[in-house]
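Okay, here's the prediction I keep looking at, along with the sequence it came from:
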Amino acid sequence: MIKTILIATDFSLESLDVLKKVLKNKTEQNDENQYHILFVSGYDMGDSIRDLLFTTKSTIFGKIRSQEFCDAYSIINNKYPNLINKITCDIFTGSFQRTFNSYIETAAIDEAYFSSVKSKNLSKGQFDLTPYLKKCKNINAIEVLTQTPEFVPEKGRLAEVFL
């Protein structure tokens, strides 16, 4: 059976810790399901008509998602091939709770996870989805305890995925 997991992210390498912990937990539980992982970040499109007409998801991802993030989730995908069906990135551009609830329902989200650490890596236009997840009545969002060590020799690098 294929289920969909939403992970609130800022598209930084640190946000992949949530995915690693969730998949590790599912492996320990001998979970037989496969999962479609959906990384979602909030993004404010602004009010400019030009921006609304000519901005696409790919241009937004070019601004907020690094190549290291894509490489890192590919590594995680290769590590858990029995659990991961596919990994997709998306943005939520709404500003109301009912819009977010509709997004959750439309995407058929089965589980949602967010980090316990507040993101410091939000770029211009991005916003945190955690308040929307906490208020969403359609799904039980689970907070994943993540800790960032003070000193990591490869901080901000792809090697951080292997820690």
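Right, received. Where do you want to start?

alpha carbons only for contacts and neighbour counts from here, please
Will do.

which residues in the protein form strands?
Under the criterion DSSP state E, strands of the chain are mapped to 2-8, 34-43, 84-92, 111-115, 126-127, 141-144.

Residue 74: which of those is closest?
strand 84-92 (8.6 Å; CA to CA).

Does anything pack onto that closest one? Which helices or strands?
Applying 3 or more CA pairs under 8 Å, 6 or more residues apart in numbering; DSSP states H and E, one finds that strand 84-92 contacts strand 34-43, helix 67-79.

closest one to residue 125 among the ones you listed?
Proximity to residue 125 (CA to CA) singles out strand 34-43 among those, at 5.4 Å.

Now do the closest one and strand 2-8, the angle between them.
With axes from the mean of the first three to the mean of the last three CA atoms, to 10 degrees applied, the angle from strand 34-43 to strand 2-8 works out at 30 degrees.

before we go on, here's another structure to hold up against the first:
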Amino acid sequence: MKHVLIPTDFSIRSLRVVHGVVERFGGEPLNIVLMHAVEMPGSIMDLMMLSRRSSHYDLITADYKDACEIIKNKYASVIQSLKTEFLVGNGKGLFRNFLLYHNIDVIACAAKDEFRKAGPHSYNPAELIRKCKYPVHHIALTPRKEKYLVSAMSELFEV
């Protein structure tokens, strides 16, 4: 069983990496962690109030949740778990501990980095991923023909 980390910006486009991961590991059971990186709160009050009800959980849209359900159902025989986690902070040691905690074996990213900030405290984890000593698979994504949500959701059904 492989434990795979995929960075996400909560766009449906970022979930297209899952298709490439399933193809790359050819039916091997997968546990997938979709990671979104946010900066550590700057004030002591924000830090004390950091919890599951934090504002960064508001970044998860209904479309993103629906897309995750579609992916789980489509690859039910391969994907054992698909969960979204937040990396709160920006440091190599913190990232290493995050990877160890989730038993990550490999990191999968889109070949072309198209990160979009989902919120004011989001940041691109590409530098952390580049510096870590974990194997990184770059998945080539075919460009979308249309820029509408309907076509983006329909791509989740394609192979």
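Sure, I can see it. Remember, predicted model here, so these are calculated numbers, not experimental data.

Mean neighbour count for the strands of structure 1 - can I get that in a markdown table?
What follows is the strands of structure 1, written out as a markdown table (neighbours: other CA atoms under 10 Å):
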| stretch | mean neighbour count |
| --- | --- |
| strand 2-8 | 21 |
| strand 34-43 | 21 |
| strand 84-92 | 16 |
| strand 111-115 | 21 |
| strand 126-127 | 18 |
| strand 141-144 | 17 |
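
Could you export the ones you listed to JSON lines, including columns for distance to residue 56 of structure 1?
Below are those laid out as JSON lines (distance: least, CA to CA, whole Å):
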{"stretch": "strand 2-8", "distance to residue 56 of structure 1": "20"}
{"stretch": "strand 34-43", "distance to residue 56 of structure 1": "12"}
{"stretch": "strand 84-92", "distance to residue 56 of structure 1": "11"}
{"stretch": "strand 111-115", "distance to residue 56 of structure 1": "25"}
{"stretch": "strand 126-127", "distance to residue 56 of structure 1": "15"}
{"stretch": "strand 141-144", "distance to residue 56 of structure 1": "28"}
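
how about the most centrally placed residue in structure 1, what does it touch?
Closest residue to the average C-alpha location of structure 1: residue 39 at 2.9 Å, with CA atoms, centre = their mean. When contacts are counted by CA atoms under 8 Å, 6 or more residues apart in numbering, residue 39 of structure 1 touches 6, 7, 8, 9, 87, 88, 89, 90.

Relative to residue 89 of structure 1, how far out is the second one?
As defined by CA to CA, to the nearest Å, residue 7 of structure 1 lies at a distance of 10 Å from residue 89 of structure 1.
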